[in-house]
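Novice: with the input below, show me the fold.
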Amino acid sequence: MKKIMIIGCGGAGKSTLAKRLGAKLNIPVYHLDAYFWKKGWIATPRAEWTGVIQNIMARDSWIMDGNFGSTMDMRIKEADTVIFLDFPTIQCLYGVVSRRIKYHGKTRPDMAEDCLEKLDWEFISWVALYKKQRAPKIRENLASLTDKNIFILKNRKETETFLQNLSKKGKIL
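Specialist: So this is what the prediction gives:
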């Protein structure tokens, strides 16, 4: 495990897992939200965004957390490990609401500068529909990969067990 992607619904805990995994494996962590969003929630233009991802992927090791469908295929191609947090919708909704309360009026540590935490109907809808609209395609794509370490974690308990069973060298004990 040297090039790790963490994907899943908003509120599932991708950034938290990335931080913990990075500390355990001593691998640099790249929170994609912090690279994609510019001050005030301005999106990075597509060509620039692709360049950002390519620069990260060129490194010897990395952990990237975030979905970003426009670069998903290129990241999967370069990753040796994909972790999909396939959590129940209610857990993800709880996660985004909790995060909103915790960071009210602030910018999260895994977000770009001056992107104050927000929760709008569009994002709530995206989270609410993720399991039905996006997760099946992701599971299908991951099932077709034979040359990658694939971990599909269904809840926070499975995620904790995964971390506990992972050696500092990236092997499952």
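Novice: C-alpha only now, for contacts and for neighbours.
Specialist: Noted.
Novice: now do the buried residues in stretch 109-117.
Specialist: 110-113, 115-117 (16 or more other CA atoms under 10 Å).
Novice: check stretch 77-96 too.
Specialist: 79-87, 89, 91-93, 95-96.
Novice: contact partners of whichever strand or helix holds residue 101?
Specialist: Here residue 101 sits within helix 89-102, counting by DSSP states H and E. Outside helix 89-102, the residues that touch it by CA atoms under 8 Å, 6 or more residues apart in numbering are 9-13, 117-119, 124, 127-131.
Novice: save those as TSV, and put in distance to residue 49 too.
Specialist: Listed next are the contacts of helix 89-102 as TSV, based on distance: CA to CA, whole Å:
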residue	distance to residue 49
9	21
10	20
11	23
12	24
13	23
117	22
118	22
119	24
124	25
127	23
128	27
129	26
130	23
131	26
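Novice: filter these down to the buried ones.
Specialist: 9-13, 117-118, 124, 127-128, 130-131.
Novice: as JSON lines, these with secondary structure would be great.
Specialist: Listed next are the buried ones among the contacts of helix 89-102 as JSON lines, based on DSSP: H, G, I helix; E, B strand; the rest coil:
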{"residue": "9", "secondary structure": "coil"}
{"residue": "10", "secondary structure": "coil"}
{"residue": "11", "secondary structure": "coil"}
{"residue": "12", "secondary structure": "coil"}
{"residue": "13", "secondary structure": "coil"}
{"residue": "117", "secondary structure": "coil"}
{"residue": "118", "secondary structure": "coil"}
{"residue": "124", "secondary structure": "helix"}
{"residue": "127", "secondary structure": "helix"}
{"residue": "128", "secondary structure": "helix"}
{"residue": "130", "secondary structure": "helix"}
{"residue": "131", "secondary structure": "helix"}
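Novice: another for comparison:
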Amino acid sequence: MNLSNLGDRICILGPSNSGKSTLADAIARKRGLTPIHLDLLFHLPNTDWVQRPRDEFIALHDAAIAGERWVMDGNYSVCMPQRFQRATGLILLDISTSASLLRYFRRTLFERERRGGLEGGRDSVKWDMIHHIAVATPKNRERYRTMFERIDLPKLQLSSVRAIKECFREWELAR
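Specialist: As a prediction, the model looks like this:
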């Protein structure tokens, strides 16, 4: 699929630590779109990933999707209906649980800064996050696949780290 086929409002879904933010930033640079990282809207800056009040998050989300040119990464199902209504294209990253865990440990142990990272915060290994990736994410995976199949938008599913890397090459995206 050609990147331009996804339009000017692209949603990127997938498990935690699958590369959504990295892909969103690369697409944003290539296409001149505004990158929107839902983790940054959902959590308060300068905290250790403390959640915003739900109404505040939804208001920030809805203001972000009102724009005409964006690429948004993150799941947050509470806002999916209105996000998909505005979207022109969808990418689902569907990498394995083991790959997500490996990326999580690499990120928290070795990376100082990361795309989509929380302002004033630093990632650290957290049992809750390991549990989320290892237990909750596999349960959500089928739900996201089913939802992805039902959405009537131009869409692309990338089901491995290799497929994501190939997509970067094919679309000539810079990390």
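Novice: quick one, helices of structure 2?
Specialist: Applying DSSP state H to structure 2 gives helices spanning 20-31, 38-42, 54-65, 80-86, 97-110, 127-131, 137-150, 161-170.
Novice: now tabulate those helices in CSV and tack on distance to residue 9 of structure 2.
Specialist: Output for the helices of structure 2, formatted as CSV (distance: least, CA to CA, whole Å):
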stretch, distance to residue 9 of structure 2
helix 20-31, 10
helix 38-42, 14
helix 54-65, 8
helix 80-86, 7
helix 97-110, 26
helix 127-131, 29
helix 137-150, 16
helix 161-170, 18
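Novice: winner for burial among those?
Specialist: Most buried of those, by mean neighbour count (mean count of other CA atoms under 10 Å): helix 20-31, with a mean of 21.
Novice: okay, stretch 85-97 of structure 1 sits on what stretch of structure 2?
Specialist: Per the alignment by TM-score structural alignment, stretch 85-97 of structure 1 matches residues 93-105 in structure 2.
Novice: what of stretch 12-20 of structure 1?
Specialist: Using TM-score structural alignment, stretch 12-20 of structure 1 pairs with 18-26 in structure 2.
Novice: circling back to that earlier point, most widely separated two among the buried ones among the contacts of helix 89-102 of structure 1?
Specialist: Farthest-apart pair in those is 117 and 131; separation 22.9 Å (CA to CA).
Novice: how close does the equivalent of residue 139 of structure 1 over in structure 2 get to residue 128 of structure 2?
Specialist: Matched by TM-score structural alignment, residue 139 of structure 1 corresponds to residue 145 in structure 2. Distance, residue 145 of structure 2 to residue 128 of structure 2, using CA to CA, to the nearest Å: 24 Å.
Novice: before we move on, back to that, looking at the buried residues of stretch 109-117 of structure 1, which are in strands?
Specialist: Judged by DSSP state E, those include no members of strands.
Novice: can I get those residues in TSV including distance to residue 69 of structure 1?
Specialist: Shown next, in TSV, are the buried residues of stretch 109-117 of structure 1 (distance: CA to CA, whole Å):
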residue	distance to residue 69 of structure 1
110	19
111	18
112	19
113	23
115	21
116	23
117	22
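Novice: so which of those residues comes closest to residue 161 of structure 1?
Specialist: Set against residue 161 of structure 1, the nearest of these by CA to CA is residue 110 (23.5 Å).
Novice: the closest one contacts residue 35, correct?
Specialist: No - Residue 110 of structure 1 is beyond contact range of residue 35, at 9.5 Å (criterion: CA atoms under 8 Å).
Novice: now do the end-to-end distance for stretch 57-72 of structure 1.
Specialist: 12 Å.
Novice: can you tell me what part of structure 2 that stretch aligns to?
Specialist: Counting by TM-score structural alignment, stretch 57-72 of structure 1 pairs with residues 65-80 of structure 2.
Novice: over to stretch 114-126 of structure 1?
Specialist: The aligned range for stretch 114-126 of structure 1 is 120-132, by TM-score structural alignment.
Novice: about what we covered before: from the buried ones among the contacts of helix 89-102 of structure 1, which is closest to residue 61 of structure 1?
Specialist: Using CA to CA, these come closest to residue 61 of structure 1 at residue 13, 21.1 Å.
Novice: I figured residue 27 of structure 1 was touching residue 64, is that so?
Specialist: No - applying CA under 8 Å as the test, residue 27 of structure 1 and residue 64 come out as separate, 10.3 Å apart.
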